[in-house]
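Student: have a look at this prediction, sequence included:
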Amino acid sequence: MYSSESECRWHLIPISFSLSLSLSLSILADLVITLKDVRVSVPVAIKRGDNANLICHYDMEGAELYSVKWYKGKREFFRYTPKEIPALKSFVVAGLSVERPQSNGSHLTLMAVEPTATGKYSCEVSADLPSFDTMIVSSEMEVVDVPVTKPLITGIKQFYRIGDVVLGNCTSYNSKPAANLTWLLDDKKFSCIAKIHDVYEQRVDRWIEDERPKLMAASASPVGLNPVNYVHSIYDQSSAASSYHHHDGSDFDNQNSDAYMTQIQGNLMVEEI
């Protein structure tokens, strides 16, 4: 009898282990995250008055969608819940106007954006029962005031003699943020390019005649046929808020808090070839 009972115990232990292992695997399977690849496509910059298209990408991995919520900062302004009626809901947030016919569970359109729409936008995606998995991702958007006029080149004359110094100034007025300015030199043509993110780019050219200048030095850094940038980054608002010093010794103070001016000045040396 003792021997028989001993065998029985040895057989029961594997059975108990098998049941425990099966139960553990079942619990782990229920804990697997069903949401994957949640990300947002938000314009880095957009011009004032344009419509902004925001996209929330997600992979439900076979689970049912419970809701998609959009936030500006910490305030919810749009919600999509496919099992509710109505499925689309929008909430009042200052400076935001949702175009409902163009919005759904993945796409969202903001109409005629103003500078107050600048900020962080977040998309929160939630799966339905049993997991209720939730993921949230964010991205920044900036509403840009672009200049109404092209950049202005001053100080470059039409004719120069060998050995003359070419002193040129390029100015881009009234933008937010400040435009990024770049000088280009190509044979007898001087070019200034003003750019703000990928929403604004304007170029102006000036030609000189008779003598071909050979660039020796610049006030900020060496200049060749490649673009050279003389100004602060467009993200550096300190350049927009401070006073600018002209080459004639005078100061320019920005009197309009909503208007930003960038100014660059390069001293170009000409030598005899």
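Tutor: Arrived safely, thanks for sending. Numbers count the residues shown, from 1 in each chain.

Student: please make it C-alpha for all contacts and neighbour counts, starting now.
Tutor: Noted.

Student: off-centre distance for the longest strand seen in the chain?
Tutor: Identified as the longest strand of the chain according to DSSP state E is strand 134-144. In terms of CA atoms, centre = their mean, to the nearest Å, the centre of strand 134-144 is found 9 Å from the chain centre.

Student: now stretch 16-35
Tutor: How far stretch 16-35 lies from its chain's middle: 43 Å, per CA atoms, centre = their mean.

Student: could I get the buried residue list for that stretch?
Tutor: 34, 35 (16 or more other CA atoms under 10 Å).

Student: excluding sequence neighbours, find me the nearest residue to the most centrally placed residue in the chain.
Tutor: Residue closest to the average C-alpha location in the chain (CA atoms, centre = their mean): residue 44, at 2.4 Å. Counting by CA to CA, 6 or more residues apart in numbering, residue 141 is the residue found nearest to residue 44 once chain neighbours are left out, at 4.8 Å.

Student: quick one: contacts for that neighbour?
Tutor: Residues in contact with residue 141 (CA atoms under 8 Å, 6 or more residues apart in numbering) are 42, 43, 44, 45, 46, 117, 118, 119, 120, 121.

Student: contacts only, for the spatially closest residue to residue 64 that is not a sequence neighbour.
Tutor: Spatial nearest neighbour of residue 64, chain neighbours left out: residue 128 (5.4 Å); criterion: CA to CA, 6+ apart. Shown in contact with residue 128 (CA under 8 Å, 6+ apart): 63, 64, 65, 66, 67.

Student: could you look up the SS state of residue 5?
Tutor: Three-state call for residue 5 (DSSP: H, G, I helix; E, B strand; the rest coil): helix.

Student: hold the first one in mind and look at this next one:
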Amino acid sequence: MSICLTFISAGTLLQNVPSELHWWDMSGDIEGSQGLRLLDIRVPQYGELHGSVTMTCDFKLEDTKLYSVKWYKNDFEFFRYIPDNSPQTQSLPVPGILLDLSSSNMTTITLIRLGFNSSGTYRCEVSTEAPDFKTVVGSGDLSVRGESPA
């Protein structure tokens, strides 16, 4: 799995780190990341056809308020969590995505009934409220495997 973490502060790209690692510990000081840190993003490398997968996006807020957590597949938004909205969670239609909303929240999403079109790059984007508008982003690739009925 390939993970790319990007740290953005007030719209300025500060760091872009590609890696073959499955896990990142962002506990060290990174310029511009005070107030919001991405601790861990987990996107399974493989999912089974017709099965389910759980993805996580763990972050830490320090003296700032969460604005939103959004998930994207191949740059198309399919899930958002906004704590000040009612309801707090919203699912958006994207081909290949079927969410179990009862087990999807601020840090975790579960995709069910995977199809081959569920394969792709999944990105989690976490943003804080004004005045800082800090954003951290992490991503990973999921490949769905299995056999189609003949």
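Tutor: Thanks, I have it. Source: prediction; values computed, not measured.

Student: quick one: TM-score?
Tutor: The pair, once superposed, lands on a TM-score of 0.73 when counted by TM-score structural alignment, normalised by the length of the second structure; 119 aligned residues with a CA RMSD of 1.9 Å.

Student: narrow the contacts of residue 141 of the first structure to those in strands?
Tutor: Short answer: these in strands (DSSP E) are 45, 46, 119, 120, 121.

Student: in space, what's closest to the last one - neighbours in sequence excluded?
Tutor: What that stands for is residue 121 of the first structure. Distance criterion CA to CA, 6+ apart; nearest residue to residue 121 of the first structure, sequence neighbours excluded, is residue 72 at 4.7 Å.

Student: okay, now that neighbour: neighbour count?
Tutor: 20 (other CA atoms under 10 Å).

Student: do residue 71 of the first structure as well
Tutor: Neighbours of residue 71 of the first structure using other CA under 10 Å come to 18.

Student: and if you look at the one 5 residues further on?
Tutor: With neighbours defined by other CA under 10 Å, the count for residue 76 of the first structure comes to 18.

Student: returning to that earlier point: which among the contacts of residue 141 of the first structure gets closest to residue 5 of the first structure?
Tutor: residue 121 (68.3 Å; CA to CA).

Student: if I pick that closest one, what's in contact with it?
Tutor: Residue 121 of the first structure touches 42, 70, 71, 72, 73, 138, 139, 140, 141, counting by CA under 8 Å, 6+ apart.

Student: just checking, the first one touches residue 51?
Tutor: Right, the one you point to is residue 42 of the first structure. No: look at residue 42 of the first structure against residue 51 with CA atoms under 8 Å: they stay out of range, at 11.9 Å.

Student: the more surrounded of those two?
Tutor: Taking other CA under 10 Å, residue 42 of the first structure and residue 51 do not tie; residue 42 has more neighbours (21 against 17).

Student: distance of the more buried one from residue 135 of the first structure?
Tutor: 17 Å (CA to CA, to the nearest Å).

Student: now residue 49 of the first structure
Tutor: Taken as CA to CA, the span from residue 49 of the first structure to residue 135 of the first structure is 31 Å.

Student: between the two, who's got more neighbours?
Tutor: residue 135 (17 against 14).

Student: quick check: that one vs residue 16 of the first structure, distance?
Tutor: Where residue 16 of the first structure is concerned, residue 135 of the first structure sits at a distance of 38 Å (CA to CA).

Student: same question for residue 64 of the first structure.
Tutor: Taking CA to CA, one finds residue 64 of the first structure at 36 Å from residue 16 of the first structure.

Student: which of the contacts of residue 141 of the first structure ranks first by neighbour count?
Tutor: residue 46 leads those on contacts (other CA under 10 Å) with 26 neighbours.

Student: and the gap between that residue and residue 100 of the first structure?
Tutor: For residue 46 of the first structure, the distance to residue 100 of the first structure - CA to CA - is 20 Å.

Student: got it, and residue 185 of the first structure?
Tutor: When residue 185 of the first structure is compared with residue 100 of the first structure (using CA to CA), they lie 49 Å apart.

Student: which one's more surrounded, those two?
Tutor: Counted by other CA under 10 Å, residue 185 of the first structure and residue 100 do not tie: residue 185 has more neighbours, with 20 against 15.
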